[in-house]
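Novice: Here is a sequence together with a model predicted from it:
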Amino acid sequence: MLAAILLLPIVALAVQPARSEGPPAWAYPVNPPGFKPALDDGKPRSVPDSGASYTVPQTRDLFLAPVWHPEDHPALPDIVAHGRKPDVFACGFCHRANGQGGPENADLAGLPASYIIQQMADYKNGMRTTAVQNRAPQTLMISLAKSVSDSEIAVAAAYFSSLKPRERIRVVETDVVPKTFVAGWFLADLGNGEKEPIGSRIIEVPEDLAQFENRDSRARFIAYVPPGAVKKGEALVASGGGKAVSCGVCHGPTLHGLGPIPPLAGRSPSYITRQLYEFQHGVRTGAWSPLMSNAVTNLTEDDLISISAYLASLKP
């Protein structure tokens, strides 16, 4: 299991631009067969604007959340910093010390505590699963939800809810994108200058792969989206385009959340697309899910792309 979620790849898997059948492959990257992390070279790791350093084994320790920038957030509760052995991993390992995670998982920073608690209950009770059964980020959450205590969830939820999300995603409309590979349940730029048509996809990659793999909470991302997607998404979000209701009715007029309803502005477009798809296909069936399922049932995959692109372009 540990090797499955480590982030440094030795095998590159190109993602093809063809439109997918079933869950869109670009939104659900899966590690290639035989995926293994790169060997530890023994050198300590560092990131920009931090005096901290960690070894490679520390950046891969499921029971350690690296704290690169302690000035960015309060002290981490123990459940966030270290988890509880043997089966409750540190929340901050995957979601980072500031809660913002990456394209492969949820951005928890600033979510209502009650919403986080409800999602953990849904994972535990089988009301929130995943459209792609072998994706570790979701299967690990389902497993963890069955082992973590209610009090631990409450502490973690209060911590993440108290955090202010950072602006970290740059949305770029383009016809062509860098060729990518799956680098640990998310996409990364191959870095060789090769390009391919974007097609009907969003390609979200770290600006600095090593920085993100070192679990730096200040890592930033580029989200390449089809030309015109942001404007189309703005119209769909505002009015529903005759297919849905305005997102602002539930998520607030600025899309920064309303009561227990989560904010959408500035969130990962890969993550947003997965959630919209899973509401459409009955993968999420917990509290509030019927409202979302009805709202998105008539949207096409291109609509999901446009909505996700627009929401990602907003300031969180």
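Specialist: Here it is on my side, so go on.

Novice: C-alpha only now, for contacts and for neighbours.
Specialist: Will do.

Novice: need the helices for this structure, in chain order.
Specialist: 2-5, 56-59, 78-81, 91-95, 113-124, 136-145, 150-161, 209-213, 229-239, 248-251, 269-280, 289-296, 301-313 (DSSP state H).

Novice: Other residues contacting the fifth one?
Specialist: Under the criterion C-alpha atoms under 8 Å, 6 or more residues apart in numbering, residues 108, 128-129, 141-143, 145-146, 153-154, 157-158, 160-161, 260-262, 286-287 lie in contact with helix 113-124.

Novice: Distance-wise, check the closest residue to Lys195 other than its chain neighbours relative to Val171.
Specialist: Spatial nearest neighbour of Lys195, excluding adjacent residues (C-alpha to C-alpha, 6 or more residues apart in numbering): Pro178 at 4.5 Å. Computed as C-alpha to C-alpha, to the nearest Å, the Pro178 to Val171 distance reads 14 Å.

Novice: got it, and Ala25?
Specialist: Ala25 is 20 Å from Val171, by C-alpha to C-alpha.

Novice: ok, these two, which is more surrounded?
Specialist: Val171 (23 against 17; other C-alpha atoms under 10 Å).

Novice: show me what contacts the closest residue to that one other than its chain neighbours?
Specialist: Excluding its sequence neighbours, the residue lying closest to Val171 (C-alpha to C-alpha, 6+ apart) is Ala223, at 4.7 Å. By C-alpha under 8 Å, 6+ apart, the contact set of Ala223 is Ile169, Arg170, Val171, Val172, Ile202, Ile203, Glu204, Val205, Pro269, Ala309.

Novice: try it against this one:
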Amino acid sequence: MWKNAAVKSLGWFAVASVVAGSLLPLSLRVHAQKNAGESLPVWAWPLLPPGTPAEPAAKPTGEVKHVPGSSASYTDKEIPGLFLVPDWFPNEHPKMPQVVAVGRAPGVNACGHCHLPTGMGRPENMSVAGLSKGYMIQQMADFRDGLRKSSEPRFGSTRAMIHTAQQATQEEVEAGVDYFASLKPVKWIRVVETNRVPLTKVGALMMVVADTKQTEPIGDRVLEVPEDLEQTELRNPHSGFVAYVPVGSLKKGKALTRTCVACHGKDLRGVGDVPSIAGRSPSQMTRQLIDFQTGARNGTHAAMMKPVVQNMTLSQMVAITGYLASLRP
């Protein structure tokens, strides 16, 4: 199985927690590969170590927010809400069905809150734009039936998906997957090979840059961070992510993925209900590979993946997911 380097803590700083599936800002500075005493890489599951106290989150003031190029406006109270999706560019996508735009309180969060109206999502969740209807319906059933969990039970986005899948009606599931299946994925992640990266910390279930003036060795990581944290927190679908990978990862990853084309297609953009893996979040893909290994993820599609990942090392995962993220989706 895989192993990672031990943690070197530079001090803890609060900035993110999960309450009822909602992401609230708190953060933790890390100079690390994983949390002390844990085997899961913190860059793939960005969480505070158990028992670490969180600083109180800043309270919304009602300030009106805008993003470049949009005439829309939302307050800082509305943007984090689970039942209202900030739709900054409504002309760039089809009309969202109710379950995507506002959900159904109290049990069904608006799908677009996490996955965004574009379906491209963020590192803590899955990019669902353009995935097949059959694949997404099966995944919702797996979440509902306990066949798809997380290797880290505290991970809020997976918990939220399980809860939503258990509460949603079949009609709501159908409406959501029809919408996301109709979308065309866009280039959302810029991949950079490097030996050193900006100093990072744990943010709201994603890694964020702590200090642009300080750097650290990348180690054996894919470090996926927002291009512009402020715009990411505003849920701006025009502001993507950069994924730093060790030098040589793309060449190594290309070689390692040659066998993936047998199921995922020659361009790795999926075949039928086998999903696209090109241009997707490397953090999310790493979590899924590990979840297949640990048995946290089961079901029809998992049965095909388990033999593939059984002996895969973390170093191989870094190269594979970094390369896949670099491709056109």
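Specialist: Arrived safely. The structure displayed is predicted, hence computed values, not measured ones.

Novice: Fetch the TM-score of the aligned pair.
Specialist: Remark: TM-score between the superposed chains equals 0.93 [TM-score structural alignment, normalised by the length of the first structure]; 308 aligned residues with a C-alpha RMSD of 1.6 Å.

Novice: rewinding a little: OK, contacts around the residue nearest to Lys195 of the first structure?
Specialist: Asp189, Leu190, Gly191, Gly193, Glu194, Lys195, Glu196.

Novice: again with Tyr179 of the second structure
Specialist: Tyr179 of the second structure neighbours (C-alpha under 8 Å, 6+ apart): Pro94, Met96, Pro97.

Novice: how about these in TSV, adding distance to Val318 of the second structure and neighbour count?
Specialist: What follows is the contacts of Tyr179 of the second structure, written out as TSV (distance: C-alpha to C-alpha, whole Å; neighbours: other C-alpha atoms under 10 Å):
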residue	distance to Val318 of the second structure	neighbour count
Pro94	35	13
Met96	35	20
Pro97	36	17
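
Novice: Which residue in the second structure aligns with Met292 of the first structure?
Specialist: In the second structure, the residue equivalent to Met292 of the first structure is Met305, according to TM-score structural alignment.

Novice: Help me confirm that that match comes into contact with Thr294.
Specialist: No: Met305 of the second structure is beyond contact range of Thr294, at 11.9 Å (criterion: C-alpha atoms under 8 Å).

Novice: hmm, back to that, check the gap between the residue nearest to Lys195 of the first structure and Gly228 of the first structure for me.
Specialist: Pro178 of the first structure is 19 Å from Gly228 of the first structure, by C-alpha to C-alpha.

Novice: And for Pro70 of the first structure?
Specialist: 39 Å.

Novice: And Pro86 of the first structure, by the same measure?
Specialist: From Pro86 of the first structure to Gly228 of the first structure the distance is 48 Å (C-alpha to C-alpha).

Novice: of those two, who's got more company?
Specialist: More crowded of Pro86 of the first structure and Gly228, by other C-alpha under 10 Å: Gly228, with 13 against 8.

Novice: What is the equivalent residue in the first structure for Trp45 of the second structure?
Specialist: By TM-score structural alignment, Trp45 of the second structure lines up with Tyr28.

Novice: how many neighbours does its match have?
Specialist: Tyr28 of the first structure has 22 nearby residues by other C-alpha under 10 Å.

Novice: so it makes contact with Arg274?
Specialist: Yes: the pair Tyr28 of the first structure and Arg274 qualifies as a contact (C-alpha under 8 Å) at a distance of 7.4 Å.

Novice: quick revisit: scan the contacts of Pro178 of the first structure and report the most crowded one.
Specialist: Busiest of the contacts of Pro178 of the first structure [other C-alpha under 10 Å] is Asp189, holding 23 neighbours.

Novice: Spatially nearest residue to that residue (excluding sequence neighbours)?
Specialist: Asp189 of the first structure's closest residue in space is Thr180 (C-alpha to C-alpha, 6+ apart), at 4.6 Å.

Novice: and that neighbour, how many neighbours does it have?
Specialist: Neighbour number of Thr180 of the first structure under other C-alpha under 10 Å is 25.

Novice: what's near enough to touch it?
Specialist: Thr180 of the first structure touches Leu13, Ala14, Val15, Leu187, Ala188, Asp189, Leu190, counting by C-alpha under 8 Å, 6+ apart.
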